[in-house]
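Predicted model follows, preceded by the sequence.
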Amino acid sequence: MSQPATAATRHFSGTYVEARAKFLEAAAARGATLESFVHPTHRGALGEELATDVALLGAADAKKVLLVTSGTHGPEGFCGSGAQVATLNDADLLARLERAGVTLLLVHAVNPHGFSHLHRTNEDNIDLNRNHIDFSVPLPVNAEYADVEPLVLPASWPPTPADDAAVATYIATHGMTAFRAAVTRGQYTSPDGLFYGGTAPSWSNRTIRAILRGYAASATHLGWIDVHTGLGPYGHGEKIYPGRNTPEDLALAHAWWGADVFAPFAGDSASADVSGPVISTAYDECPNARVAPMGLEFGTLPDLEVLDRLRADTWLRRHPEAPEAQKREIRRRLRDAFYCDNDEWKGMVLGQTRVVLLQTLQGLSKA
């Protein structure tokens, strides 16, 4: 049963179609410049058009840009879209941005196919946060993945007791940290496997680069918040620094967002240290900008439960012959792994997002 709309819930949506409509309506009501990048070959789960939509509030040639992206990982877009729509309805925050001369750039549904079809990956099973690498050089190597793939993607689903025992044995032998790294940091050898990075730039990769060139080419300072879900304690928004591993860049992140900024390369983040995050494109496409990037990650379920639901979804891609009831259940459970459809969680998301946006605005204002 759907809940009545409250101040916290009314900005969120239950489908990609609804989320896109709310975003475009809210942006148009604010007089934003709108542009849609329509997917050229794929349609949504309901037969709808798929697009990455852009809303610009402020000068197109601004030197200081606050960029907020949603839906890099498909159904994580339910959270990110809600945060973006809430921002478009936040008159006080928008007035502060205008007074500071900071342009707001919102990119809705970086991965519209995954958002609509309830897959974390895109139309080619590519994890977009593993796809933004230099494909002209040898691909990153994750030698351990070949050992864990047969364990995490068994022949049948749900896993048998023997399958679970095999995973437990690997963890007992190598440790949980090594297991998680082998599974999640990204791999480029198994196209229908977990956390696959692809062998060429995806459509979404090319699209986000075009957006940066079109809307942030003049920027000297860029604060980029990419909203994610699925890792960490329930409702907590971890501030993950996915940028370059340099003391000055990490110091800038701490100066803007506080001591509770964690970097995957330092080993204290809920996120693995991955290759090719979407945010890394800023260094290529905005070479004249000082970039302050953040992955704002909201916790949902326990980490291993989220991973199990990702395993199920990847297994399903390998087994399209699965019964319809099982397909629906796996997709529902995946959606619930990345989107907590209740007032408490949504309120936590909106409150913490607003704090981060204000902090980013302050950082850009003083830059």
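Received the coordinates, thanks.

contacts, neighbours, all on C-alpha from now
Will do.

could you pull out the strands for the stretch 201-350 of the chain?
221-234, 237-240, 261-262, 290-299 (DSSP state E, counting those that start in this stretch).

I'd like those strands laid out as a markdown table, including mean neighbour count and distance to residue 124.
As requested, the strands of the stretch 201-350 of the chain are arranged in a markdown table below (neighbours: other C-alpha atoms under 10 Å; distance: least, C-alpha to C-alpha, whole Å):
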| stretch | mean neighbour count | distance to residue 124 |
| --- | --- | --- |
| strand 221-234 | 23 | 20 |
| strand 237-240 | 24 | 26 |
| strand 261-262 | 22 | 30 |
| strand 290-299 | 25 | 23 |
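
Using CSV, lay out those strands together with distance to residue 185.
What follows is these, written out as CSV (distance: least, C-alpha to C-alpha, whole Å):
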stretch, distance to residue 185
strand 221-234, 14
strand 237-240, 15
strand 261-262, 17
strand 290-299, 16
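
Which among those is found nearest to residue 18?
Among the strands of the stretch 201-350 of the chain, strand 221-234 comes nearest to residue 18, with 18.5 Å by C-alpha to C-alpha.

next, the one to line up against it:
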Amino acid sequence: MHTTQATRHFSGTYVEARRKFLDAANARNAIVESIPMEGLAGALGEPLATDTAYIGAAGAEKVLLVSSGTHGPEGFCGSGCQVAMLNDADLLARLERAGVALLLVHAVNPHGFSHLHRTNEDNIDLNRNHIDFTAPLPVNAAYADVEPFVLPAQWPPTEADRAAMAAYIEKHGVRGYRAAVTTGQYTSPNGVFYGGLAPSWSNRTLRGILRKHAASAKHLAWIDVHTGLGPYGHGEKIYPGRAAGLPRALAWWGADVFAPFDGTSASADVTGPVVSIVYDECPQAEPTLMGLEFGTLPDLQVLDRLRADTWLRSHPEAPAELQRSIRQDLRDAFYCDNDEWKGMVLGQARVVMLQTLQGLQKA
């Protein structure tokens, strides 16, 4: 495939993405740190790590944090955005003039990124894992009703499984079905959107990164890049923070900021999103948070591919051809490997970064 300005920042594997990120960060003389994931290897036998790049004064009061790969293969998109930023001399000069430090966190979930799983090494969805585990676990009573047909005994699902799902949707609506499935659940470790029973490696790692690099921040903007919800190529600005911060997000990023708790977002109102740890780890900072979500395929099609992937984790005996198609389908659900989509992503991401810089400057 020919390489365009847009495609050159993106990668086809976790190994390539990591190399491009580290090369670009080192070329900018960023402070680079790698936190290795011990005892686990990537899909190609490679070492796994979450890597950070910091550009700016130590102890900066204004920090722009951009993270990628919270949901495994969504990292292809987020990594491309981060590498593009590191290659954007104009954007970096603007950040420097404004006294805003840039903190890039590459591959929050390196295991899922490499192995093409949205969840982590323990089938935990990291955007359901950042909760207070000393308190009673959130209850999603509806999940038990949907799991039998969401994760049936065989794949593809039988006619009876499809009929059970259709009956549920007819009774509760598509919105009710999506909420039951995607809000998060803490009872079925092999199920979909499982939140875990303790903080994951990625959770602990990310908290350490915040404590190290944002302890002095008075204003912290955090953009977590995602894919898989909403119209093809459109970057929805999702506000995943506390209600008190929504007016500031609207002022910075415009009227097209949508909050899951308002019911206006493509995203469900999930339990325990990654960015929520800012309230624990940076209580001194005024946080402005965004999940930047780029659409790929129709939502229910993406959800069906996630179901297949989760089913496959419990069925390693599945035929090789079925395994391959499920893997490829999942990758395609979160990464549109074409120039058009990548160009749409980079254009919208750059606008968001400039809006965020303007917001931080005025803060």
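Cool, the structure landed. All figures in this text were calculated on a predicted structure; none of them were measured in a lab.

Fetch the TM-score of the aligned pair.
The TM-score (TM-score structural alignment, normalised by the length of the second structure) is 0.99; 363 aligned residues with a C-alpha RMSD of 0.5 Å.

about what we covered before: closest to residue 309 of the first structure out of the strands of the stretch 201-350 of the first structure?
Of all the strands of the stretch 201-350 of the first structure, the one in closest proximity to residue 309 of the first structure, counting by C-alpha to C-alpha, is strand 221-234 (10.8 Å).

The alignment partner in the first structure of residue 362 of the second structure and residue 359 of the first structure, how far apart?
Aligned counterpart of residue 362 of the second structure in the first structure: residue 366 (TM-score structural alignment). Counting by C-alpha to C-alpha, to the nearest Å, the separation of residue 366 of the first structure from residue 359 of the first structure is 11 Å.

Same question for residue 66 of the first structure.
Computed as C-alpha to C-alpha, the residue 66 of the first structure to residue 359 of the first structure distance reads 11 Å.

who has more neighbours, those two?
residue 66 (21 against 16; other C-alpha atoms under 10 Å).

The more buried one maps to what in the second structure?
Using TM-score structural alignment, residue 66 of the first structure lines up with residue 64 in the second structure.

Alignment lookup: residue 321 of the second structure to the first structure.
When the first structure is aligned by TM-score structural alignment, the residue opposite residue 321 of the second structure is residue 325.

what's the answer for residue 109 of the second structure, then?
Checking TM-score structural alignment: residue 109 of the second structure goes with residue 111.

Do I have it right that that match meets residue 74?
Yes. Counting by C-alpha atoms under 8 Å, residue 111 of the first structure touches residue 74, with 5.5 Å between them.

overlap in contacts of these two?
Common neighbours of residue 111 of the first structure and residue 74, counting by C-alpha atoms under 8 Å, 6 or more residues apart in numbering, are 121-122.

What segments of the first structure are helices?
In the first structure, the helices defined using DSSP state H lie at 16-29, 77-88, 91-100, 112-117, 145-152, 161-174, 176-184, 203-215, 247-257, 281-285, 303-318, 324-338, 343-366.

Please work out which of those helices is packed deepest.
Ranked by mean neighbour count, the helices of the first structure are led by helix 112-117 with a mean of 28 (mean count of other C-alpha atoms under 10 Å).

Mind listing residues that contact that one?
15-17, 42-45, 50-52, 71, 73-78, 109, 119-123.

got the contact list for the aligned partner of residue 229 of the first structure in the second structure?
Using TM-score structural alignment, the partner of residue 229 of the first structure in the second structure is residue 227. For residue 227 of the second structure, the contact set (C-alpha under 8 Å, 6+ apart) comprises 74, 77, 292-296, 334-335.
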